[in-house]
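S.K.: structure for the following, please:
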Amino acid sequence: MATQGISKIVLAYSGGLDTSAIIPWLKENYGDCEVIAFVADIGQEREDLVGVEEKALRSGASACYIADLREEFIKDYVYPVLKTGALYEGTYLLGTSMARPLIAKAQVELALKLGADALCHGATGKGNDQVRFETTYTALAPQLKVVAPWREWDLRSREALLDYLKVRDIPTTASLEKIYSRDANAWHISTEGGVLESPWNASNQDCWVWTNSPEDAPNESELVTVGVENGEVVAVNGKKMSPFACLEALNVLGAKTRCGPY
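M.R.: Below is the predicted model:
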């Protein structure tokens, strides 16, 4: 663990279990460094942002910055990917993949503005998110150090993280009963953990956050008109709106009729 030369770290913060534990861990293991929480608003559930600044400060952050990236995300990231027809394994619409470079870019911009000397993310050491974050960091600010706690600490389970926060009297809404890990933005929400760890299991209704169950979906069809210009949605049911507002409206319509789950 190379801690020398690190005094101010900007953390990509969500307010979830992992990043809530990362703040005190950084302060304990990096010489009581200053930790600044950066939150990217990319259209996730509004409840995820309620109280997130207070939560970051109570966890030990010196400040919390929230950046509204919703329109930029749809216009400059989602639409270009859609126009290529890119899919992973023929079905996955790359919702997480599209968002990470934007989050990392905005995080770098804040770090440079504040004179930070390191960047931190909460991606695990076994997935692609660590690569998405760190390639963006390297491309935009190779002089900044990168801290990846999941590759350094000995907290290897949800139980360990909960115990870590409990000992330090840091509140969290996570629990052993709330077993799912989710990633959400305006384009998608992905869910993992619990019964989903085995492909043999059917998903429970509590896996779904946005959509109705088939039993609760309406029996009647609904006609939706989508206005498109240059391959981008500009209106829904005749009402012109911004890229994010259009997608938000379509998400509501689709969720009601059980469109989307896979």
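S.K.: from here on, contacts and neighbour counts on C-alpha atoms
M.R.: Noted.
S.K.: give the full set of residues in contact with Thr211.
M.R.: Going by Cα atoms under 8 Å, 6 or more residues apart in numbering, Thr211 touches 254-261.
S.K.: now neighbour count too, for these, in JSON lines please.
M.R.: What follows is the contacts of Thr211, written out as JSON lines (neighbours: other Cα atoms under 10 Å):
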{"residue": "Gly254", "neighbour count": "17"}
{"residue": "Ala255", "neighbour count": "17"}
{"residue": "Lys256", "neighbour count": "17"}
{"residue": "Thr257", "neighbour count": "19"}
{"residue": "Arg258", "neighbour count": "17"}
{"residue": "Cys259", "neighbour count": "16"}
{"residue": "Gly260", "neighbour count": "11"}
{"residue": "Pro261", "neighbour count": "13"}
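S.K.: okay if I get these as a markdown table plus secondary structure and distance to Leu176?
M.R.: A markdown table is the format used below for the contacts of Thr211 (DSSP: H, G, I helix; E, B strand; the rest coil; distance: Cα to Cα, whole Å):
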| residue | secondary structure | distance to Leu176 |
| --- | --- | --- |
| Gly254 | helix | 31 |
| Ala255 | helix | 28 |
| Lys256 | helix | 30 |
| Thr257 | coil | 31 |
| Arg258 | coil | 28 |
| Cys259 | coil | 30 |
| Gly260 | coil | 28 |
| Pro261 | coil | 25 |
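S.K.: next, the second sequence, to be compared with the first:
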Amino acid sequence: MADNKIKKVVLAYSGGLDTSIIIPWLKENYDNCEVIAVSGDVGQGTELDGLEEKAIKTGASKLYIEDLNKEFVDEYIIPTVKAGAVYEGKYLLGTSFARPIIAKRLVEIAKAEGADAICHGCTGKGNDQVRFELAIKAYAPDMKIIAPWRTWEFKSREDEIEYAEKHNIPLKINRETNYSKDKNLWHLSHEGLDLENPANEPMYNKEGFLELGVSPEQAPDKAEYVTLTFEKGVPTKLNGEAIDSVELIKELNKIGGRNGVGITDIVENRLVGMKARGVYETPGGTILYAAHAKLEEICLDKDTLHYKQNVANAFAELVYDGKWYTPLREALSAFVDSTQEYVTGDVKLKLYKGNIIDAGVTSPYSLYDEEIATFDEDQVYDQNDSAGFINLFGLPIKVRAKKGLIK
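M.R.: All right, here's what the predicted structure looks like:
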């Protein structure tokens, strides 16, 4: 297995189970190569605490911790929200759009360090291997990629834990709490253990399972209102106060979390062909999506809104499949941006025990005309016009009927 040409490897490092054992494994299998660990900070919070000491102790020569939060929100999250992209109607793409930005930074550091290869700890069954490697190919097409899960001797997370214990590698998990989790500013995912059987109800009320909020049953009995202001599709204010985009997500996570909002249980179709069950916590993101969609209801004309819904599905699949750095994703983003020119206004939502209830929407560019829509008397709509419209609109049906073609 050893490749003597590989002297220096840049590792995508989280400090979790996989990447913790990869450092000594790389040194054992690649002739004691230098391992440079890189952690992209996209909002993992306390998961980054003590990471440098741990990386060095397990054999890394150094650790980069790169603050990517602002870029993550402005260049990846917000464009996806503006697109209204939701994978399979439920998944708000929390892991999906975090991988490309991390991989891009990996390449930048690998080039600066003169590394021979980039390594990641993604499994051969997952989507993340594709997302990382497509991004690496986009920015370093000739860079060698090492993916230990495809070649090493371990067959399960149990095997990994045993290896870690033999090599005195400290872990924050144990065999009983060994959910596979991914956390960032936008969401927290849970996979594995009892969740692998779709018949099992997730243990939402078990202490320590949910981390970003509480279950709807544990949420307050009183509703909480939240108002979001958008300018050209971009959220700019929370409850009337201007707020930085990163802080907005953090604050919405707190608000949504305490009200039991944004918990999703999905059996999704992975890119690699299998179905996988996961539970996602996305409290702030769920609020943001709901508010943006509500504003579009009054700001977008019918044709644009309906076509944009098709684009949203295509956008979601591109992001899910790791195709962020592609011409089509860029083209779809350009289309989305053009639709957001007049998506400006305020949206009020009521949060209550996991529910998001519309509580009012206003915009200076609203296409809703109360004088036209009213059931009361008006001076702008001649109801007699509808007869001719229906005759023309229904003409194809009438012709088929006269030909005896209606079954």
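S.K.: what's the most distant pair in the contacts of Thr211 of the first structure?
M.R.: Lys256 and Pro261 (11.8 Å; Cα to Cα).
S.K.: out of the contacts of Thr211 of the first structure, which comes closest to Ala123 of the first structure?
M.R.: Pro261 (24.5 Å).
S.K.: my guess is Ser86 of the first structure contacts Ser97, does it?
M.R.: That one is not Ser; residue 86 of the first structure is Ala. No. Assessed by Cα atoms under 8 Å, Ala86 of the first structure is found out of contact with Ser97, at 11.0 Å.
S.K.: in the stretch 101-250 of the first structure, which spans are strands?
M.R.: Assigned by DSSP state E, counting those that start in this stretch, the stretch 101-250 of the first structure shows strands spanning 118-120, 145-147, 181-184, 189-192, 226-229, 232-236, 239-240.
S.K.: and of the ones you listed, who's closest to Asn128 of the first structure?
M.R.: Closest among those, using Cα to Cα: strand 181-184, at 13.7 Å.
S.K.: can you redo the strands of the stretch 101-250 of the first structure as CSV with mean neighbour count?
M.R.: Below are the strands of the stretch 101-250 of the first structure laid out as CSV (neighbours: other Cα under 10 Å):
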stretch, mean neighbour count
strand 118-120, 26
strand 145-147, 21
strand 181-184, 14
strand 189-192, 15
strand 226-229, 13
strand 232-236, 19
strand 239-240, 12
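S.K.: want to throw these into TSV with distance to Asn29 of the first structure?
M.R.: Formatted as TSV, the strands of the stretch 101-250 of the first structure follow (distance: least, Cα to Cα, whole Å):
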stretch	distance to Asn29 of the first structure
strand 118-120	13
strand 145-147	11
strand 181-184	26
strand 189-192	29
strand 226-229	51
strand 232-236	47
strand 239-240	51
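S.K.: looking at those strands, which is closest to Asp216 of the first structure?
M.R.: Using Cα to Cα, the strands of the stretch 101-250 of the first structure put strand 189-192 closest to Asp216 of the first structure, at 20.0 Å.
S.K.: contact partners of that closest one?
M.R.: With contact meaning Cα under 8 Å, 6+ apart, strand 189-192 of the first structure is reached by 95, 180-184, 207.
S.K.: go again using 10 Å as the cut-off
M.R.: 44-45, 95-96, 179-184, 207-210, 261-262 (Cα atoms under 10 Å, 6 or more residues apart in numbering).
S.K.: got it, and stretch 173-182 of the first structure?
M.R.: 15-18, 158-159, 161-162, 189-197, 206-207, 209.
S.K.: next, the buried residues of that stretch.
M.R.: If you call a residue buried by 16 or more other Cα atoms under 10 Å, then stretch 173-182 of the first structure has these buried ones: 174, 180.
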